[in-house]
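1. model the structure of this input:
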Amino acid sequence: MAELSESEITPRFKPSVFFGSIGLIGILIVYAVLNASNADKVFGAIQAGATSTFGWLLILTVNVLLVFCGILAFSKLGRIRLGGDDAAPEFDTGAWFAMLFSAGMGIGLMFYGVAEPVLHFANPPVSALSNPGATTARGLADNAQMSMGVTFLHWGLHAWAIYAVIALGLAYASFNKRLPLSIGAFLEIAFPKIPTIVIDLIDVLAITATVCGVATSLGIGASQVNAGLSIIAGVPDTSLVKFVIIFVITCLASISVGLGLNTGIKWLSEINMGLAALLALFVLVAGPTVFILNGFIQNIGYYLQHFIYLSSWTETYTGGHWQGDWTIFYYAWWISWSPFVGVFIARISYGRTVREFIAGVLLVPSLVTFLWFTIFGDTALHIELFGAGGLAEAVNNSMPDALFAFLGHFPLTPIVSGLAILIITTFFVTSADSGALVTAMIASGGNHEAGLASRLTWAAAMGLLAAALLWAGGLSALQTAAIVTGLPFAIVLLLMAAGLYKMLHAEFPAGMRVVGRTTAED
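-> Sure thing, here's the model as predicted:
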């Protein structure tokens, strides 16, 4: 494959990409603010239409990407090192895991850790793996097990495969081919015949998807922080309070992104991972410890046993709408996050081999996520099955309240709830500052050190969009934004997988074999 000249590989600011993205996001903000009374209905109709018509595309896409990751990891291509044979990792393994995990999941784990397993248990989907309406002990146990299996599906290998493919493609193109860290630059060299205007439109889509995906997380995080402050301090649960929370977090994120990757973002990522581990350890020790440990093993076994069925289930014969609110939303949300998380993970993964990269990005975060959901989800289910109960009703009434209603069953509730609010806030800031950095990088043509003014601009845009969508339609508007931007970007991800395989395979022409980290004639 021909190398680009030095002038071609230099990151270039593209006014069409920057102003096109700002304009599109500005239109979304203005529409949401000026049409708040009608926006909720519009967003709901768009979400229903998109999920019912194109849900199959998202399910197919994430399965293809996961299989693709497995092919790369177990093939000779897995020995290629990002940055060349002599490249050494820029960050130690612990810092690498902390940053990629905080950027990849963060707020979602705090919001859904209790809520999702309990909601699936109380409102199971109509499938062969659940017993809707069951009241017998066996039926309730089946629903509890199914709820954990479906939660693992949403947060496990499929989600991280999306991130792994885009991140690996960008990292290889940047560190091995000396291209800017940009989706457009990757596609230009992988598919030279794609018109420039299409490349620019894809970059605009990537930026818009990133801003909408992070804004969705910011809105969810603000709702949960407000719920916690309401429970432990009597702060009113209102839109105004949520706007203030978003404003404060956006300001903190601006400070963090101004400090840069090696200071603000890295430092915050390590802090919030440490605090999250402390909270999980508290629940593990103070909760039904043996039940949790047994559940962790059984949940993984159930997930693996039903993996193919769960991965390909589309509600074809039941005609339900459950997947639109859950599986399809999650896949679209992960895809809308993928430009942000992909560029960020690529940026911090210099020096890793392809195999090490896939194992680190795919397996380790999935196992940590499974452990988190088992600790919080199985403890919540234990309360429902064998304890005082009441969590299902609380979660059905208000998802943002779920975590704090759950912590009310533990000692030191005010202290632990305060710790939870602090963790949500730090995850909140980490998502916003990482998103602002990455968006600035994409808008500047892949410049690793995008300017401060650009980073602050995108941090403000994310905060404004999150506030506008909450004003217009609450969580449903946030979900719609993620789904609408995630759907078209699924096609881009499939293109990137094809382009990445093409570029990696060029490392080993016919008649060559892998010897260590180099090639030799057969």
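2. contacts, neighbours, all on C-alpha from now
-> Will do.
3. next SSE after the one helix or strand Asn396 maps to?
-> Taking DSSP states H and E as the definition, one finds Asn396 inside helix 391-397. Moving toward the C-terminus from helix 391-397, the next helix or strand (DSSP H and E) is helix 402-407.
4. could you pull out the strands for the stretch 151-300 of the chain?
-> Across the stretch 151-300 of the chain, reading from the start of the chain, there are no strands by DSSP state E, counting those that start in this stretch.
5. quick one: the helices in it?
-> 157-175, 183-190, 196-233, 239-259, 266-286, 289-305 (DSSP state H, counting those that start in this stretch).
6. let's see this one next, to set against the first:
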Amino acid sequence: MTIIISLSISSYVLINPELSAMQLNSLYQLAAKFFESAFQYGSLLLVAFLLMFALSKKGAITIKLTAKDEYPFFTWIMMLFAAGMGASIMFWSPIEWAYYLNEPPFGLENFSREHFAFARTYSNFHWGLTGWAIFCLPALAFAISLNKKPDSKLTFSGIFFHQTHSNLLRLFGWLLDLIFILSIISGAGIAIGLSFPLIAQIFSSVLSIEATPWFEGAILLLCLAIFTTSVALGLNKGIKRLSQVNIFLIVNLLLFVLFFGPTQQIFHYSLESLGILVTYFIRMSTYTGDSFVQNWTVFYWAWWMALAPFVGAFIVNISNGKTLRQLIFGTIFMGAIGCMLHFMILGNYSFILYENNILDIPQLIDDGQSNQAIIQILETLPGGNLPLILYGIVMIIFLCTTYDSCVYVLASSSMKSMSHSPDVFIRIIFALILVIQPALFLVVDGLEVTKNILLLCSIPLLGIFLAMMIYSVKHASADE
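-> Model prediction:
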């Protein structure tokens, strides 16, 4: 069924790309205006709910999974961060602030000091506590479900309709799993839509080779080879090792930028952004009726929500032996800190380049040269091509860990019980499907298409997330 759904979405876009893109964009604008309050207030409510849940007696419940390994805390953090973020953060962290210069929030004067400060701060808001709370809720619901029903499927129907004998409920469960699959496809499409072209351009620049379709195809095959090998090796030998290598590389990359860049200014802007974030967090979380919110904040909450089913399912897969309190605090706070460090270092470094008239990043963005902007930012660092090469390698591994996790969850959802690991052949089939699917979207400028599909797929998740909150409170027993 997953194969049919995937091919159907591809066919719909490819048959008439211009018409489908126009229709999807119109639907996005309508949906963003109508549901902005639900996304904003609902996400804030979710943060409060999870923190209260973790601090309650229910937070002490231990996650007990059948035939699953227990991972040390730091290995666990590395795996969940690598799966949750992927290469997308490497695209957005150096340049996201520049996108916000055309739409100042809160009616701020355009290009004022306050506007620049909020542009830098909003990146930390969009990639911080709220986003990781959205990731955390499905993980919490899956963990509680598996504690109660160890043989249930790792899908929405596995939570709500395990072993039902009602045909009507089975149909409803099938619809929930359809939403589960569509959200994974749309979230995965955005990831590769942002990442793959940048990876190709980075290595094109390093090798001084024109980024022809043949070159891009070779880069895609390289990613596919790493990706499929890791998927075949499974969690311990594949995703775990890739995550450990990549966290080592990204820490060194961030330290390199921090200490070889304008360190004092980076620290200054980072502290300023944190201060604004703490002061204005509630206002930013309840701000509605503005195109900035509809085009950015709603998009980001929808993106996190679309990715949440597979990220949450993956997180619970690696959380055997952890308490629900550890699951919540580890996911929300460690995930948010990891993301915010990227924006504080890479984002503030690039802003300083702009502020000192070294590189006009907003103009490159306006000219549609986002990837070139990132490359030129990295070229200002010492070390020749070393920062570019390291950046490209980190992106490839991030892309692979995200897709590995995605494939593992999709393959697991095809199993009748969580106690069985998905077959290697099934994992490889899903790996091929999820690489081909977004690659087809790239042919028709799929970034905007997948962005629009993503929001539309996320709307039903609003109700499902509310149901998971109710389920978690009702079925988590402090006596476990």
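7. TM between them?
-> The TM-score (TM-score structural alignment, normalised by the length of structure 2) is 0.93; 475 aligned residues with a C-alpha RMSD of 2.4 Å.
8. tell me which of the helices of the stretch 151-300 of structure 1 sits most buried.
-> Mean neighbour count, computed with mean count of other C-alpha atoms under 10 Å, is highest for helix 157-175 among these, reaching a mean of 27.
9. that one vs structure 2 - mean distance after superposition?
-> With mean C-alpha distance after the TM-score superposition for structure 1, helix 157-175 of structure 1 departs from structure 2 by a mean of 1.1 Å once superposed.
10. for that helix, packing partners?
-> Here helix 157-175 of structure 1 is seen to pack against helix 36-74, helix 183-190, helix 327-347, helix 354-358, helix 364-373, helix 452-505 when contacts are counted using 3 or more C-alpha pairs under 8 Å, 6 or more residues apart in numbering; DSSP states H and E.
11. for these, give me TSV that also has distance to Gly219 of structure 1.
-> Formatted as TSV, the entries for those read as follows, by distance: least, C-alpha to C-alpha, whole Å:
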stretch	distance to Gly219 of structure 1
helix 36-74	15
helix 183-190	26
helix 327-347	13
helix 354-358	30
helix 364-373	22
helix 452-505	5
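12. deepest in the core, which of these is it.
-> Of all these, helix 327-347 has the most neighbours on average by mean count of other C-alpha under 10 Å, namely a mean of 28.
13. can you give me how far it is from the chain middle?
-> Shown here is helix 327-347 of structure 1, whose average C-alpha point lies 5 Å from the average C-alpha point of the whole chain (C-alpha atoms, centre = their mean, to the nearest Å).
14. what's it aligned against in structure 2?
-> On the basis of TM-score structural alignment, helix 327-347 of structure 1 is assigned to residues 297-317 in structure 2.
15. same check, this time on stretch 38-45 of structure 1
-> For stretch 38-45 of structure 1, the matching stretch in structure 2 spans residues 19-26, with TM-score structural alignment as the criterion.
16. show me the contact partners of that stretch.
-> When contacts are taken as C-alpha atoms under 8 Å, 6 or more residues apart in numbering, the neighbours of stretch 19-26 of structure 2 outside the stretch itself are Tyr12, Val13, Glu448, Val449, Asn452, Ile453.
17. any chance of the residues you listed in JSON lines, plus distance to Leu253 of structure 2?
-> Below are these laid out as JSON lines (distance: C-alpha to C-alpha, whole Å):
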{"residue": "Tyr12", "distance to Leu253 of structure 2": "41"}
{"residue": "Val13", "distance to Leu253 of structure 2": "38"}
{"residue": "Glu448", "distance to Leu253 of structure 2": "30"}
{"residue": "Val449", "distance to Leu253 of structure 2": "32"}
{"residue": "Asn452", "distance to Leu253 of structure 2": "33"}
{"residue": "Ile453", "distance to Leu253 of structure 2": "33"}
